[in-house]
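Participant: Sequence first, predicted coordinates after that:
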Amino acid sequence: MNTEATDAQQIPEGFRMDAKGRLVPEEQIKEIDQIRDELVLSIIDRACELRDQLRDFKSDVFSEIEAFVQTSAQEYDVQIGGKKGNIQLVSFCGKYKVVRAIQERITFDERLQAAKALIDECLREWTADARPELAAIVQDAFRVDQAGNIRTGEVLSLRRRFDINDKRWLKAMDAISDAVQVTGSKSYIRIYERVGSTDQYRPISLDIAGV
């Protein structure tokens, strides 16, 4: 099997290696165990081939979309730099569309703690005047996820959610903005087809679970 090529070179003919790394003569292995082993390795080989095809497909699609964007920009004598930004391409018939999405990974630096301290100061004063719902919303925004990470979307939403003119609150919102650090990005390709004669699109799944 291709998947086991490296190991196969180290395993003498007529033997198989078990899960503990021991060499076992094939005549001592039950037939059903050998059939199971061959089935699993066959599936793994085919899965690896599909994985490699998907990797090549993704790389090709990104390159082709980027080349098209530059070709389209040349009509207006402009040069578009970099690969950032979401692009949506729709077929002439309108039945299909391809979306290139770039999602940035955002974290916060130490200034988030300063923002939290300012917000806590505001809340201590405001909750004394019966505004516990605001405190609950803000405290929830700073709650970490299961991995122990600050939920960036919730923290950033505080800037949009409330119209508060308290100078401490405004300073805290500035601190949140300053604390934002873009640590990287991840690119996605999403492909859709239109549902019948409606204006709704459904994804063309490239995920085994969704096929």
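Facilitator: The structure has been received and is ready for your questions. Worth saying up front: this structure is predicted, and the values here are computed from it rather than measured.
Participant: Please count neighbours and contacts with C-alpha atoms only from this point.
Facilitator: Fine.
Participant: who does the helix or strand where residue 64 lies touch, helix- and strand-wise?
Facilitator: Assigned by DSSP states H and E, residue 64 belongs to helix 31-74. Packed against helix 31-74, as judged by 3 or more Cα pairs under 8 Å, 6 or more residues apart in numbering; DSSP states H and E, are no other helices or strands.
Participant: second one coming, line it up with the first:
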Amino acid sequence: MDDLEIITSKDALADEMASIAAELDTENAPKLDDGVVEHGGRKYMRLANGGLQLVENIRPQSLLQDQVVRKLIAEAKALSGKVQTFRDHALDEVETFVDVLNERYGAKRGGEKGNVSLVTVDQTMKVERSIGEFIDFGPELESARALFNECVQEWGEFAKAELVSMVNRGFQLSKGKVNRSALLGLLQVQSEDQRWKDAQLALQEAIVVVARKAYPRFYEKDARGKWVAISIDLASGAAS
């Protein structure tokens, strides 16, 4: 074929495997587990059922596939480590800058970190530290559910359909779960009914922050002056 030749012969597959192996042997390549087990002077590979198969009895294309996957997994692990290191470095840089400002203005250092946005002088690049909260709900949630349901049932046809849907989606206790987004949405709905206000209070007091995590985010302005995120995400493709 002109652009792509399909490898079919055993010799061609062996050559391709040797080429991959040579690439993996380069000085900067990540460490790779080749999956080979030696026993009694012979080489085996472990199968999915836990048994061992002689390497010489495994199809060349299967060996090639195995090496390709192992190579990419090793590289992915190395890249993941670099991304984690960069994330920590970026957060440290932002925190150092915040500490400098605190020292300048005599503010107390430490304490709970918050969202921070840093921009360049020309306002074309921005780094943000965003704090994500992971929440759960305490036993007050059951009281909130009872009061919300009491309101929408009594309001009957006067209750908006989307409001009833939000209450139903928020409290899926029969399935052993809740919809956090729908529940938090209920806190934004205003009503003069005291039971509704009590339900919102119970819901607020049911919220428990179980973890907080900081994330760095990076932006540049495009030709139209709109902030565009710099992606560090394989699913999103290359950074724009």
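Facilitator: The structure has been received and is ready for your questions. Please read these numbers as outputs of a predicted model, since none were measured by experiment.
Participant: Kindly name the residues of the second structure that line up with the helix holding residue 64 of the first structure.
Facilitator: Mapped onto the second structure using TM-score structural alignment, helix 31-74 of the first structure spans residues 60-103.
Participant: how close does the matching stretch sit to the first structure?
Facilitator: For stretch 60-103 of the second structure, the mean deviation from the first structure after alignment is 1.2 Å (mean Cα distance after the TM-score superposition for the first structure).
Participant: still on that earlier bit, what distance separates the helix holding residue 64 of the first structure from the middle of the whole chain?
Facilitator: Relative to its chain's centre, helix 31-74 of the first structure lies at 18 Å (Cα atoms, centre = their mean, to the nearest Å).
Participant: check the fit of the helix or strand just after it onto the second structure and give the mean distance.
Facilitator: Remark: after helix 31-74 of the first structure, the chain's next helix or strand is strand 87-90, criterion DSSP H and E. Overlaying the second structure shows strand 87-90 of the first structure at a mean distance of 1.2 Å from the equivalent residues (mean Cα distance after the TM-score superposition for the first structure).
Participant: Tell me which residue is most central in the first structure.
Facilitator: Central residue of the first structure (Cα atoms, centre = their mean): residue 186, 6.3 Å from the mean position.
Participant: Looking at the second structure, name the residue matched to it.
Facilitator: Counting by TM-score structural alignment, the partner of residue 186 of the first structure is residue 213.
Participant: Quick check: its match vs residue 113 of the second structure, distance?
Facilitator: Separation of residue 213 of the second structure from residue 113 of the second structure (Cα to Cα, to the nearest Å): 10 Å.
Participant: Need the residues touching each of these two.
Facilitator: Residues touching both residue 213 of the second structure and residue 113 (Cα atoms under 8 Å, 6 or more residues apart in numbering) are residue 131.
Participant: so how far is residue 158 of the first structure from residue 138 of the first structure?
Facilitator: According to Cα to Cα, residue 138 of the first structure stands 7 Å off from residue 158 of the first structure.
Participant: Give the residue from those two that has the larger number of neighbours.
Facilitator: Higher neighbour count among residue 138 of the first structure and residue 158: residue 138, with 19 against 16, using other Cα atoms under 10 Å.
Participant: residues in contact with that one?
Facilitator: Residue 138 of the first structure neighbours (Cα under 8 Å, 6+ apart): residue 158.
Participant: and after the longest strand seen in the second structure, which helix or strand comes next?
Facilitator: Looking across the second structure with DSSP state E, the single longest strand is strand 207-221. Beyond strand 207-221 of the second structure on the C-terminal side, the first helix or strand identified by DSSP H and E is strand 227-229.
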